[in-house]
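Q: Sequence and predicted model, in that order:
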Amino acid sequence: MRYQEIKPATILKQYVKCYYVYESEASVAFDDTVFPSGCVEIIFNLGTGNWQTAVGDDFITTPPIELWGQIIKPLPIRSIGKNTMLGIRLFPHAAAYFLNDEVSQFNNQVVDFSSLSGKTVKQLYARLQETADWHTRIGLIEGFLLQQLSLSEGKLHKVAIVSYVMQEIRQDDFFDNIEHVASRYGITSRYMQKLFLQYTGLTPKLYSKINRFQNSLRLVTRKDASLTSIAYDCGYFDQSHFIREFKSFTGFTPSNYLVTHSPITSATANH
């Protein structure tokens, strides 16, 4: 398995957290689990294998061009054959620029992005398959993203508010309540909740929880700090609160979590 992250061009850094390449050379299947990240992803499968996600007790093969909505609970996945995945990891607020529907409609789902974006993304996929040069592929991706952004000017002001609030929430010393935050932007907390759900798929509270969980996952993966220390450093009330929340997002307690439970997620946690 190879996993590599690629930084976006400066003009896209406020929208794209990173691009990434995941390649599986094994011809046999292996299972993994994806945890909530707070991001929405568009993924192109450029290999010959199949990528599957769990739906109930079954695994279903995903489409060649995937949209991953907000994952808010552990999602089992399966890689079969030689997969080459090129992903766009969008910041939560950025997903709204590429979707006409409310982002929350896609929570805990992997759907066919080509059915939402039409022939433009299908043409992009065909061009990505025509070249094996990663620099060229990223250039094609960025051209597509810039084109889509140019068509979304009407959303700029509202999405910008969501982006600013998210920046506040991500700060290590953030302890303010949402009512106070909303008032600073001249809106009600109820309206802020509505904006968040519409443009990110999350409420401010859930986004804060996922952000805190991701910080704790990085520390748990490194295994160089005690659970009490991790709980304190990540802003949990106490260790038991940390353990409950970690288990709700992974299916494991922090002490029982192993890198082998989710090698892909562990790879991303170390970038």
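A: Great, that's in hand.
Q: rest of the way, CA atoms for contacts and neighbours
A: Will do.
Q: ranges for the strands of the stretch 101-250 of the chain?
A: 110-112 (DSSP state E, counting those that start in this stretch).
Q: Tell me where it has helices.
A: Secondary structure of the stretch 101-250 of the chain by DSSP state H, counting those that start in this stretch: the helices cover 114-117, 119-130, 134-150, 156-170, 178-184, 189-200, 204-222, 227-233, 239-250.
Q: out of those helices, nearest to Ile77?
A: Closest to Ile77 of the helices of the stretch 101-250 of the chain, according to Cα to Cα: helix 239-250, at 13.2 Å.
Q: now the closest one against helix 204-222, angle please.
A: Computed by axes from the mean of the first three to the mean of the last three Cα atoms, to 10 degrees, the angle separating helix 239-250 from helix 204-222 equals 90 degrees.
Q: here comes the other one, which I'd like you to weigh against the first:
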Amino acid sequence: MMLVDHVRGGTNSPAVPIEAFAMPPGMRMRYDLPDPALAELVTGYAIYSNVDRAPMINWYLPAPAMISVLVDAGPLDVSIGNHRFGPLDRASLYGPTSRAFRTETHGGIAVGIGLSALGWARMTVRSAGDFHNRVVPLAGVAGPAISTRLADGLDLLDDDAKIKPLLDSILPSLFRRPHPREDLIRAFGALTVTDGVIEMKDVADRLDIPTHELRRMATRYFGMPPKLLLRRARFLRSFIRLITDAGLNDYSKIDSSYFDASHFLRDAGTFLGTTPRRFVASETVFLKASLRARAAVIGAPTQALHGVHKPAPSTASRSQASEPAASQLRG
């Protein structure tokens, strides 16, 4: 049985200093890359743990869709704007968010699986826009079988280093259905994380599609209209530069498409619900640590700025995908 005491933190990736995962006493964090065969579908694996069962508040940045599975954990509630979700099911789906969100946890382990827009397109025929700023049971979107396999498989482990191999073995079954517009989804995904790209017409011209088609595609697979998606990426690029490099007083680091600091601060109100300074001063222990750890392991400090990867199937993943379900639950 996986218990919170089994989590040591760190990564399976080589040459990442352990200092990247430094946390306060009783808390641990782990980041891992998915198998190369999943790289353009899954943006990464994040494991957070806390031995303290007292209520703890944490704030997180707006992000693409994510699967979350709880292990040896107390109740978890999530607030996005004025909407509260919870207590959550053990396996939940966080839809794409355009607002910072607040969690209230009671200790235990949370295993996060970041989903790309292409991963969403393969996972379900439902529109990501239907789940914008929402958290729902994973079983209602991806089916009860995948929820059960994830929860039961994690329960059988006794070491957080085994989480990555387990997820690599289970997740291919979630993405078996190719999508006919994968090249377009991939191309738009790359533009959303490109500096200086903010105008919808410019994006439509680069993709050689009408703007109305761009709106449909962005909402269907990315969860929100293209203008909001591009503004979110621009804001997060600028915000993270301020809190990691320049400091909150140096607005010279913000994206060049901002007219001035007040323009940036208006976006902060939209995406954070407050000023950058107040947000950073709030309960952001796990967020601050995750920006450092994710950048060290995966390259981008936050999921919303994750680059687009080409598929590179590995021999291991091909053999695992062909194994029966029972063997896929082995750690």
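A: Thanks, I have it. Worth saying up front: this structure is predicted, and the values here are computed from it rather than measured.
Q: TSV please, covering the helices of the stretch 101-250 of the first structure and showing distance to Tyr257 of the first structure.
A: Formatted as TSV, those follow (distance: least, Cα to Cα, whole Å):
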stretch	distance to Tyr257 of the first structure
helix 114-117	36
helix 119-130	37
helix 134-150	34
helix 156-170	24
helix 178-184	32
helix 189-200	28
helix 204-222	8
helix 227-233	12
helix 239-250	8
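Q: In CSV: those, plus mean neighbour count.
A: As requested, these are exported to CSV (neighbours: other Cα atoms under 10 Å):
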stretch, mean neighbour count
helix 114-117, 14
helix 119-130, 15
helix 134-150, 15
helix 156-170, 16
helix 178-184, 15
helix 189-200, 20
helix 204-222, 20
helix 227-233, 17
helix 239-250, 18
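Q: residue contacts, the aligned residue in the second structure for Tyr199 of the first structure?
A: With TM-score structural alignment defining the correspondence, Tyr199 of the first structure maps onto Tyr221 in the second structure. Contact analysis of Tyr221 of the second structure by Cα atoms under 8 Å, 6 or more residues apart in numbering lists Ala117, Leu118, Trp120, Ala121, Ser127, Ala128, Gly129, Ile185.
Q: Now rank those residues by neighbours and give me the top one.
A: Greatest neighbour count in those, by other Cα atoms under 10 Å, goes to Ala117: 27 neighbours.
Q: show me what contacts the counterpart of that one in the first structure?
A: In the superposition onto the first structure, Ala117 of the second structure corresponds to Pro92 when matched by TM-score structural alignment. Residues near Pro92 of the first structure by Cα under 8 Å, 6+ apart: Gly38, Cys39, Val40, Tyr199, Thr200, Gly201.
Q: Am I right that the fifth one is in contact with Gln105?
A: Think Thr200 of the first structure. No. When contacts are counted by Cα atoms under 8 Å, Thr200 of the first structure is not listed as touching Gln105 (10.1 Å).
Q: that older thread, looking at the helices of the stretch 101-250 of the first structure, which is nearest to Asp31 of the first structure?
A: Go through these one by one with Cα to Cα and the one that ends up closest to Asp31 of the first structure is helix 239-250, at 14.5 Å.
Q: Remind me what the closest one packs against, helices and strands.
A: Contacts defined by 3 or more Cα pairs under 8 Å, 6 or more residues apart in numbering; DSSP states H and E place helix 239-250 of the first structure against helix 204-222, helix 227-233.
Q: angle of the longest one against helix 189-200?
A: Following the same axes, to 10 degrees, one obtains 60 degrees for the angle between helix 204-222 of the first structure and helix 189-200.
Q: I'd like the distance from helix 204-222 of the first structure to the chain centre, please.
A: Relative to its chain's centre, helix 204-222 of the first structure lies at 13 Å (Cα atoms, centre = their mean, to the nearest Å).
Q: what's stretch 203-211 of the first structure in contact with?
A: Contacts to stretch 203-211 of the first structure, defined as Cα under 8 Å, 6+ apart, come from residues Pro36, Ser37, Gly38, Met166, Ile169, Arg170, Ile178, Gln193, Phe196, Leu197.
Q: Now do the contacts for the second one.
A: The contact partners of Ser37 of the first structure, by Cα under 8 Å, 6+ apart, come to Gln70, Ile71, Ile210, Asn211, Gln214.
Q: what's the counterpart of the second one in the second structure?
A: If you follow Ile71 of the first structure across to the second structure using TM-score structural alignment, you land on Thr97.
Q: can you confirm that match is in a helix?
A: No. Checked against DSSP: H, G, I helix; E, B strand; the rest coil, Thr97 of the second structure lies outside a helix; its state is coil.
Q: what residues are up against it?
A: Taking Cα under 8 Å, 6+ apart as the test, what Thr97 of the second structure contacts is Pro62, Ala63, Pro64, Ala65, His132, Asn133, Arg134, Gly223.
Q: before we move on, back to that, gap between the match of Tyr199 of the first structure and His263 of the second structure?
A: For Tyr221 of the second structure, the distance to His263 of the second structure equals 28 Å [Cα to Cα, to the nearest Å].
Q: could you dump the contacts of stretch 203-211 of the first structure to a markdown table with distance to Leu140 of the first structure?
A: As requested, the contacts of stretch 203-211 of the first structure are arranged in a markdown table below (distance: Cα to Cα, whole Å):
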| residue | distance to Leu140 of the first structure |
| --- | --- |
| Pro36 | 28 |
| Ser37 | 25 |
| Gly38 | 25 |
| Met166 | 29 |
| Ile169 | 33 |
| Arg170 | 31 |
| Ile178 | 39 |
| Gln193 | 35 |
| Phe196 | 30 |
| Leu197 | 30 |
